[in-house]
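Novice: For reference, the sequence and a predicted model appear below.
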Amino acid sequence: MGFLAWVGDPKVTRHLLREEGEVVVDEVRHHWVAFVRPSVEGLGALLLLVWSPFVDVNVAWFLLVVAFLLAAHAGWCALRELRDRFVITNMRVFRVHGVLSQHLATMPLSRILDISVKKPLHGRLLGFGHFCFESAAQEQGLRDIKYVGRPDERDLAIQRVVQRSGLRGPRVPN
């Protein structure tokens, strides 16, 4: 396992209820569009670093500091997006995110009342969308999941798991 894979893995399997028979149906990472901003910042830092030897010494140190700060911010944002995972299991859905501290928000399948899939125009063109979960609770930590790749397939996977668990009632044949 490489260093980036080791640092970027939030280790979702340790949050599973193995004794109860919980298994992962789908582990959703962010779509590549979520990494555009950190990539642009990193490119800007690289350009400042390349440009700094060609300017006055009194200005070059400032450009180097700005390039370092920009690169650090880009790395932090990329790592934050990389460690943000949305997991669908046969019992619940949960989200694990955070770099230094980790936050876990979970919702049992029985509490999901409605799932809204928002696909802006550029999301439809590039293949991503945003999930909005509605439940009986007013505020929960698992409301908005942004930059989900293949959102229609993921929505159908959640609906399938909910249906198979028997929470929506029996299927009535036509």
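Specialist: Structure's in. What do you need?
Novice: When you work out contacts or count neighbours from here on, use the C-alpha atoms and nothing else.
Specialist: Noted.
Novice: Might you report the residue contacts of Met107?
Specialist: By CA atoms under 8 Å, 6 or more residues apart in numbering, Met107 lies in contact with 92-94, 142.
Novice: By residue count, what's the longest helix in this protein?
Specialist: When the chain is parsed with DSSP state H, its longest helix is helix 57-82.
Novice: Identify each buried residue in that one, please.
Specialist: Neighbour-count burial for helix 57-82 flags 60, 63-64, 66-68, 70-75, 77-82 (criterion: 16 or more other CA atoms under 10 Å).
Novice: Also stretch 9-21?
Specialist: Here stretch 9-21 shows 10, 12, 16 as buried, counting by 16+ other CA under 10 Å.
Novice: Okay, one more to line up with it:
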Amino acid sequence: MPRVHAVADGTPDSVEVDLGVMPRRVRESLLAQLAEGERIVIRTRQHPLVLARHALWPLLAAWAWWWLVVDVEAAPRLIDLVLLVFLVGLARLAWKELGRRYTWFVATNKRILKHEGILTRTVPMMRLTKVTDMTYHRTVGGEIWNYGTIVIESAGQQQAIRELRYIPDPDEVNAALNSEIFGERPRRRRPGRPRPWSRLVRRDPPPDPPGDGGEPRGGPGGVGPGGGGRARPPAPPSEPETWYRSSGRRPTGRLGDTGEIPVVRAGEDPADQDAWAAEDTDGQAREIPLYPPPEWVDRA
């Protein structure tokens, strides 16, 4: 059985179907109130726990009647008086339940309506453009039995609809109202989220660029000045190697493109680090190991 707040289609053509769950008197009254081309966003009525306080009177009267008859064996007049209190409380509870069935809250793409009344009829309404703020509140009982209160604030001092109490499934109702009033699409819950970053792929460094004379830097054999020395590290390429290019990711809408993260390589021999401690004669800065660590690299 579908929930009372779930509309069938949410289009102007499905208004009569969306109102079909209501009593005939309420359905005809709301159809007369809606304009041509207006569609229903949400429809609901109060949670049954709104009757909990009214049900307390007949329950206490029934317990008192049982206690007087079985345990005390009181006078018949007292028993009849308690029985009368029980019947009155039961009739009052039935009237409140009938009023709950005839009280409906309906939100369309243009206004918010609330139909109430059994013998009489009251339909307060308010345009969505007048809504400035909304407050969503759930008590401990609301968390357990799934109901809540939505308070609607307007720019004017007097408003026809302000507090919607004992709304069932308040999370979904509040999300639908926010979507229609403030233009915010409700977040869709996904069972599992993908990894927020892409897996790093190892990239081999480009070949060493030739020197000014067409030979590798440092003379033939790639050794430093004087020859016979330890081979110097290759010169950095013209375009630095990168591990991550943020323009390939889907934009997050916060910081935008963060640019590229360069990879700076250093020799594995500790003696190389001593040889590169000072800057080169041509102003080339020494290379130091940076991120990413080796275990982040997919070597497959």
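Specialist: Structure received. Quick caveat, the model's predicted, so the values are computed rather than measured.
Novice: Can you calculate the TM-score here?
Specialist: After superposition, the two chains reach a TM-score of 0.76 (TM-score structural alignment, normalised by the length of structure 1), with 159 aligned residues with a CA RMSD of 2.7 Å.
Novice: tell me the secondary structure for Gly37 of structure 2?
Specialist: Following DSSP: H, G, I helix; E, B strand; the rest coil, the label given to Gly37 of structure 2 is coil.
Novice: Aligned counterpart of Arg37 of structure 1 in structure 2, please.
Specialist: By TM-score structural alignment, Arg37 of structure 1 lines up with Arg53 in structure 2.
Novice: measure that match to Gly89 of structure 2 for me?
Specialist: According to CA to CA, to the nearest Å, Arg53 of structure 2 and Gly89 of structure 2 sit 11 Å apart.
Novice: Provide the aligned range in structure 2 for the helix or strand following the longest helix of structure 1.
Specialist: Next helix or strand after helix 57-82 of structure 1 toward the C-terminus (DSSP states H and E): strand 85-89. Across structure 2, the stretch matching strand 85-89 of structure 1 (TM-score structural alignment) is residues 104-108.
Novice: circling back: and the longest helix of structure 1, how far out from the chain's middle?
Specialist: Relative to its chain's centre, helix 57-82 of structure 1 lies at 23 Å (CA atoms, centre = their mean, to the nearest Å).
Novice: Which strands and helices lie in contact with that helix?
Specialist: Under the contact definition 3 or more CA pairs under 8 Å, 6 or more residues apart in numbering; DSSP states H and E, helix 57-82 of structure 1 sits against helix 36-51.
Novice: re the thing from before, and which of the contacts of Met107 of structure 1 is nearest Gln163 of structure 1?
Specialist: Closest approach to Gln163 of structure 1 among those (CA to CA): Arg92, at 12.6 Å.
Novice: Contacts only, for that closest one.
Specialist: Contacts of Arg92 of structure 1 by CA under 8 Å, 6+ apart are 106-109.
Novice: tally of neighbours for the closest residue in space to it that isn't next to it in sequence?
Specialist: Leaving aside its sequence neighbours, Arg92 of structure 1 sits nearest to Pro108 (CA to CA, 6 or more residues apart in numbering; 4.1 Å). The number of residues packed near Pro108 of structure 1 is 13, by other CA atoms under 10 Å.
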